[in-house]
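Colleague: The sequence and its predicted three-dimensional model are supplied below.
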Amino acid sequence: MQMKQNDRNRGVAEKGRSFRAATFDLQAILSVPFAGDNQIFYKLKLHVYNLTIFDGSNPEGHCYVWDETHGKKGSAEIGTCLLKYLHGLPETVTHVSTFSDTCGGHNRNKYVAAAMLYAVNKINHLKVIVLKFMESGHSYLEADSMHATIERARKHKTIYTTREWSVLISAARIRPKPYIVNNLNFNDFYDLQKVADTMISNVTEIKEPRGRGRRTKEKRLRETPPDWTSFELLKKFTQSLPVSDKKKRRSITSACRYYTQRLQPIHQ
């Protein structure tokens, strides 16, 4: 916690010019439709995901939103969101320090590490990227406060589409500025497994991976450094993902039928 506070103080002191300290976390699953009606409470709903990144230097809140027809909630999706955040940083930024919890399926894995190695070798102005993981049970992050703000804003709201979630998330905070929302689709996600399998070897459990230019601290470094000059990312998905037949039967069709019957007298 002290290390996180020190990094944030450094970012504030520099006003984010060359150093950024950020925390990130995946919010609990949002659902579509979202309403208080008992008729849809027990229905299977479409899952909507929101990765939040809190930049303590500004402070800015970045939200990356997609639903289950465009992606899953695994490490490839998390790594893709982090890459998009890093690509959006000003060219004056050379050093980025990130904090997250130790969830292996989302944050602490070789695929996210591979994404950060790709970024530090392919984004010219980035020289150092550090991934720091909080101790289990002591992982309060500023990104978690974004989740609480969004949850307060959704009270007594009725939401029928992923786009409506994006609008609500953006407006959940007014001061000092609304959250920056990025809507993602299946074309946006990268195949990070290929990056990890091709460019990383001898991965062991590490607490603070640090990418520095064309080098990275690992338990054992490969004898020949990987060649990043010609390496390009591939897309993870070529088309939108199907919704299971079970979920169609128990969620979308029944919910649409319910609201059609409910709204028909109003239109008449």
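Modeller: Structure received. None of these values were measured; they are calculated from a predicted model.
Colleague: CA atoms for contacts and neighbours, from now on please.
Modeller: OK.
Colleague: The protein: strands as residue ranges?
Modeller: 19-26, 30-32, 46-55, 60-67, 95-100, 128-133, 180-183, 210-212, 215-216 (DSSP state E).
Colleague: Export the ones you listed as TSV, with columns for mean neighbour count and distance to residue 161.
Modeller: As requested, these are exported to TSV (neighbours: other CA atoms under 10 Å; distance: least, CA to CA, whole Å):
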stretch	mean neighbour count	distance to residue 161
strand 19-26	24	19
strand 30-32	19	6
strand 46-55	24	9
strand 60-67	23	10
strand 95-100	22	29
strand 128-133	22	34
strand 180-183	17	12
strand 210-212	21	39
strand 215-216	18	42
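Colleague: then this one, side by side with the first:
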Amino acid sequence: MEEGHSYTEVESMPSAIETARRNVKIYTMNDWLNVFHVARSTRGNNKTNGNYTITELLYSDTIDLKYVAANVINNRTTENEGKRVNWLKVKIMRYEKHKPGLIIFKYNHSDLEFKSIRTA
């Protein structure tokens, strides 16, 4: 990923939440949920959109990423052709539902073929 080229539309959400909470006293998690619900950016095309949709998660919905990194993704350094992966130079990553356990990537947009890593 190139530095400075990872902007996504959801990056405006923290700013909208901060603006919505400015004059609100927050004492409980429910207070935060109310702020999240009413926060909405009024810039650009978002003027006509409704409030954010909030989905409350349970503790059982969380994933232990240390466990995943240690036990599910076994290979993070060598591509299928045996060459070392330079993660700082990867420009495109693709995951395909019908190819679980495979990370497909390119170092350049002009490369014709993708390289891949088998993770499991």
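Modeller: Nice, I can see it. Computed from a predicted model, the values in this text were never measured in an experiment.
Colleague: Take the strands of the first structure and lay them out in CSV including distance to residue 76 of the first structure.
Modeller: Putting these into CSV (distance: least, CA to CA, whole Å) gives the following:
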stretch, distance to residue 76 of the first structure
strand 19-26, 13
strand 30-32, 19
strand 46-55, 12
strand 60-67, 13
strand 95-100, 16
strand 128-133, 16
strand 180-183, 16
strand 210-212, 18
strand 215-216, 20
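Colleague: Relative to residue 13 of the first structure, which of these is closest?
Modeller: Ranking those by proximity to residue 13 of the first structure (CA to CA) places strand 19-26 first, at 9.5 Å.
Colleague: residue range for that closest one in the second structure?
Modeller: Per TM-score structural alignment, strand 19-26 of the first structure has no counterpart in the second structure.
Colleague: for that strand, packing partners?
Modeller: Applying 3 or more CA pairs under 8 Å, 6 or more residues apart in numbering; DSSP states H and E, we find strand 19-26 of the first structure packed against helix 2-14, strand 46-55, strand 95-100, helix 142-153.
Colleague: In the second structure, which residues correspond to the last one?
Modeller: Under TM-score structural alignment, helix 142-153 of the first structure corresponds to residues 9-20 of the second structure.
Colleague: Outside of that stretch itself, list whatever touches it.
Modeller: Residues outside stretch 9-20 of the second structure that contact it (CA atoms under 8 Å, 6 or more residues apart in numbering) are 35, 36, 38, 39, 40, 41.
Colleague: cutoff 7 Å now
Modeller: 35, 36, 39, 40, 41 (CA atoms under 7 Å, 6 or more residues apart in numbering).
Colleague: Run the chain-centre distance for that stretch.
Modeller: 16 Å (CA atoms, centre = their mean, to the nearest Å).
Colleague: got it, and stretch 34-42 of the second structure?
Modeller: Distance, centroid of stretch 34-42 of the second structure to centroid of chain: 21 Å (CA atoms, centre = their mean).
Colleague: And it, what's buried?
Modeller: 35, 36, 37, 38, 39, 40, 41 (16 or more other CA atoms under 10 Å).
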